[in-house]
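Undergrad: okay, here's the prediction I keep looking at, along with the sequence it came from:
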Amino acid sequence: MSDTPELVDSHHHVWNLGHRPQPWLEDPGHEPIRRTFDTAGLRSAATRPIAGRHLASSVVVQCLTSLPETRELLALADKDPLVGAVVGWVDLTSLAIGEILDELCAGPGGSYLRAVRHVVQGEQDPEWLQRPAVEQGLQTVSERGLGYDVLVRSHQLGQAVRLAERLPQLPLVLDHAGKPAIAGGDLADWERELRQLAGHPQVRCKVSGLVTETEWEKWTTADIRPVWDVLLSAFGPQRLMFGSDWPVCTLAGGWNRWAETVEELLVDCSESETRSILAGTATGFYRLCPPETTHERTPPCS
């Protein structure tokens, strides 16, 4: 195993619009990313090291409520040594969710499925995560040894808190720190509920997606720092993980600018704390393998 410190990007996307449309990209403001993005593009974009660490492994995350997309991401992980884990999608309300998960895990690249996600931020029901069918589906996810990526907006954090209370055995990671309204400047409600969520030891948090909650053309590290300070205080470095949210982050500066910002935020962290945030937490949650062994033909890290 290499002694070179590793950097794990715990959250990025890929899509091929010629093969599978992404309807959400039709929303105003998304014009710059209304094109195809692949892992070669990520490699080209992610050239700046953070604290001397270069990108070594990544976690690719679903965009669509689509089993075919999840199968494609798993097949990608089976072929591309950069991708160490997949966060896919399944219908959490399906009575056949166990069989569906088993089928995904048995298919090409299936051993790279480490978590699932639903775009709860788009659901109008303020109790969506508490629906009995959803809770039953998440219980099955837990029984299959998988985690759950929680994608909510700041006003939906209460759902995440109740989920953590009701399913303490389910490993959770909060995507994009719960999308605090950085541009609006009022973080009090977000901080209160985020600290409640952080009180549950099975929860991790991604330091990702923050730049697109700012004023895209004007943000500085000073705008991000109040959120960073809360995250570090609430979760501690051992439960935080770096993520880029590439290519969405290109709307507000791109991968390298976010990397530069994270390095600035890490300035007061020790070497062990930096290691946790940049690689260790993601490696543990997603059960990543060392880059040189990840793509052996035997199951990577079952």
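TA: Sure thing, it's come through.
Undergrad: switch to C-alpha atoms for all contacts and neighbour counts from now on
TA: Noted.
Undergrad: and the residue sitting nearest the centre point of the chain, how close does it get to residue 169?
TA: Residue closest to the average C-alpha location in the chain (C-alpha atoms, centre = their mean): residue 11, at 3.9 Å. Per C-alpha to C-alpha, to the nearest Å, residue 11 is found 23 Å from residue 169.
Undergrad: circling back: now the residue nearest to the centre of the chain, what's its secondary structure?
TA: At residue 11 the chain is in strand, as set by DSSP: H, G, I helix; E, B strand; the rest coil.
Undergrad: residues contacting it?
TA: Taking C-alpha atoms under 8 Å, 6 or more residues apart in numbering, we find residue 11 in contact with 58-61, 206, 208, 242-246.
Undergrad: quick check: it vs residue 73, distance?
TA: Remark: distance between residue 11 and residue 73 (C-alpha to C-alpha) = 13 Å.
Undergrad: same thing with residue 163?
TA: Plainly put, residue 163 is 27 Å away from residue 73 if you go by C-alpha to C-alpha.
Undergrad: what of residue 41?
TA: 16 Å.
Undergrad: neighbour count for the two, which is higher?
TA: Set side by side, residue 41 and residue 73 show more neighbours around residue 73, with 28 against 13, by other C-alpha atoms under 10 Å.
Undergrad: next up, a structure to set beside the first:
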Amino acid sequence: MDAHHHLWDLDDGYTWLDDPALAPIRRTFGPADLRPELAAAGVARTVLVEGGLCALSETPVLLRHALDTPEIAGVVAWADPSDPPLEYYRGLPGAGYLVGLRAQVQAEPAGYLDAAEVRAGLRAIGAAGLAFDLVVRPDQLRECARLAADLPEVRFVLDHLGKPPLRSGSPQPWRDDLGLLARCPNVTAKLSGLVTEAEWSSWTVSDLRPYVRAAIDLFGPERLMFGSDWPVCLLAASYRRVLETVVELLQDLLQDTERAAVFGGTAAAVYQLDTGGTGVESPLMNT
């Protein structure tokens, strides 16, 4: 299972892709592009994550993709955590596929997650049975740790291991701050997005190894999940190479049952997915 990928239509916006460095992925990516990649890599199910549009209009599109694409088991949609649109999302076609919410917290100033209105919204998200994905900068990890400790009833998922400093090759203070977050049992993390935190044209498996090992040491395999971050990963590697890289990194570090958790079990549990091919019965539908 791939716990983290995106789809987007440039006609809808996605102005963050206007950065000249992102020209290789500045095009529309839909299910017809995704499905051959999954088949070639042997990936059976996926979690579709909001793509940075930061608009309510994106969610009906993502849910429609889930309805029409058997491989998509769940959707993590965008929402402003200070005012989560739970009632609106509940009424959308395909709402049963909604398993989590995410905001671009990485773009927010320090202290954003400490705000009372944000925390109130996150409590509502947790009460609706949904997870909340944290896409954050390394300097926000301590803030995330405070949040998770104060809201133990909410399931948090750390995207991209908190974007470790692979280009500098210096894992501190990222590792210590990640350790603070890992102490919270309501937090899991994704082995995703690492190749684009490294040097796009010259990264090696060895560059990633210390950071993946740190994640395993701190979270354990039962709290980690694989994510491709496709098509963003195409800036640095193909879908297949990303998957093969994580397989290689885990080969000597984990047992078979532990790797099974990373490659599906953790995501199925955290996002409460039905892995039988019929989508999910989202907790949101029962609140």
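TA: Great, that's in hand. Small disclaimer: the values here were computed from a predicted structure and weren't measured.
Undergrad: for the two chains, what TM-score is obtained?
TA: The TM-score (TM-score structural alignment, normalised by the length of structure 2) is 0.94; 282 aligned residues with a C-alpha RMSD of 1.4 Å.
Undergrad: now check structure 2 for the residue matching the residue nearest to the centre of structure 1.
TA: Here residue 11 of structure 1 is matched to residue 4 in structure 2, going by TM-score structural alignment.
Undergrad: would you map the helices across the stretch 151-287 of structure 2?
TA: Secondary structure of the stretch 151-287 of structure 2 (DSSP state H, counting those that start in this stretch): helices located at 174-182, 205-219, 239-251, 256-260, 266-270.
Undergrad: run through the strands of the stretch 51-200 of structure 1 in chain order.
TA: 54-61, 83-88, 113-118, 147-150, 172-174 (DSSP state E, counting those that start in this stretch).
Undergrad: tell me which of these sits most buried.
TA: strand 83-88 (a mean of 30; mean count of other C-alpha atoms under 10 Å).
Undergrad: before we move on, the earlier item: can you add distance to residue 107 of structure 1 and give the strands of the stretch 51-200 of structure 1 back as JSON lines?
TA: Listed next are the strands of the stretch 51-200 of structure 1 as JSON lines, based on distance: least, C-alpha to C-alpha, whole Å:
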{"stretch": "strand 54-61", "distance to residue 107 of structure 1": "17"}
{"stretch": "strand 83-88", "distance to residue 107 of structure 1": "13"}
{"stretch": "strand 113-118", "distance to residue 107 of structure 1": "10"}
{"stretch": "strand 147-150", "distance to residue 107 of structure 1": "19"}
{"stretch": "strand 172-174", "distance to residue 107 of structure 1": "24"}
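Undergrad: gap between the counterpart of residue 271 of structure 1 in structure 2 and residue 274 of structure 2?
TA: Matched by TM-score structural alignment, residue 271 of structure 1 corresponds to residue 256 in structure 2. Residue 256 of structure 2 sits 22 Å away from residue 274 of structure 2, going by C-alpha to C-alpha.
Undergrad: for residue 82 of structure 2, same thing?
TA: Distance from residue 82 of structure 2 to residue 274 of structure 2, by C-alpha to C-alpha: 29 Å.
Undergrad: can you check residue 7 of structure 2 too?
TA: 21 Å.
Undergrad: of these two, give the one with the bigger neighbour count.
TA: Between residue 7 of structure 2 and residue 274, counting by other C-alpha under 10 Å, residue 7 is the more crowded of the two (20 against 17).
Undergrad: residue 65 of structure 2 versus that one, what's the distance?
TA: For residue 7 of structure 2, the distance to residue 65 of structure 2 equals 9 Å [C-alpha to C-alpha].
Undergrad: need the residues touching each of those two.
TA: residue 31.
Undergrad: what range does stretch 69-78 of structure 2 cover in structure 1?
TA: So stretch 69-78 of structure 2 sits over residues 80-89 in structure 1, by TM-score structural alignment.
Undergrad: now stretch 165-176 of structure 2
TA: Taken onto structure 1 by TM-score structural alignment, stretch 165-176 of structure 2 occupies residues 181-192 there.
Undergrad: would you mind finding the match for residue 71 of structure 1 in structure 2?
TA: Residue 71 of structure 1 maps onto residue 60 in structure 2, by TM-score structural alignment.
Undergrad: same check on residue 158 of structure 1?
TA: So, by TM-score structural alignment, residue 158 of structure 1 is matched to residue 142.
Undergrad: quick one: the closest residue to that match other than its chain neighbours and residue 170 of structure 2, what's the gap?
TA: Excluding its sequence neighbours, the residue lying closest to residue 142 of structure 2 (C-alpha to C-alpha, 6 or more residues apart in numbering) is residue 177, at 5.7 Å. Residue 177 of structure 2 sits 13 Å away from residue 170 of structure 2, going by C-alpha to C-alpha.
Undergrad: neighbour-wise, which of the two wins?
TA: residue 177 (19 against 13).
Undergrad: was I right to think that one contacts residue 141?
TA: Yes. The pair residue 177 of structure 2 and residue 141 passes the contact test of C-alpha atoms under 8 Å, sitting 5.7 Å apart.
Undergrad: list the contacts of stretch 40-54 of structure 1.
TA: With C-alpha under 8 Å, 6+ apart, stretch 40-54 of structure 1 has contacts from 4-7, 55, 246-247, 254-256, 259-260, 262-263.
Undergrad: for stretch 200-209 of structure 1, that is, sorry about that
TA: So stretch 200-209 of structure 1 is contacted by 10-11, 164-165, 168-177, 179, 197-198, 228, 235, 239-245, 248-249, 281 (C-alpha under 8 Å, 6+ apart).
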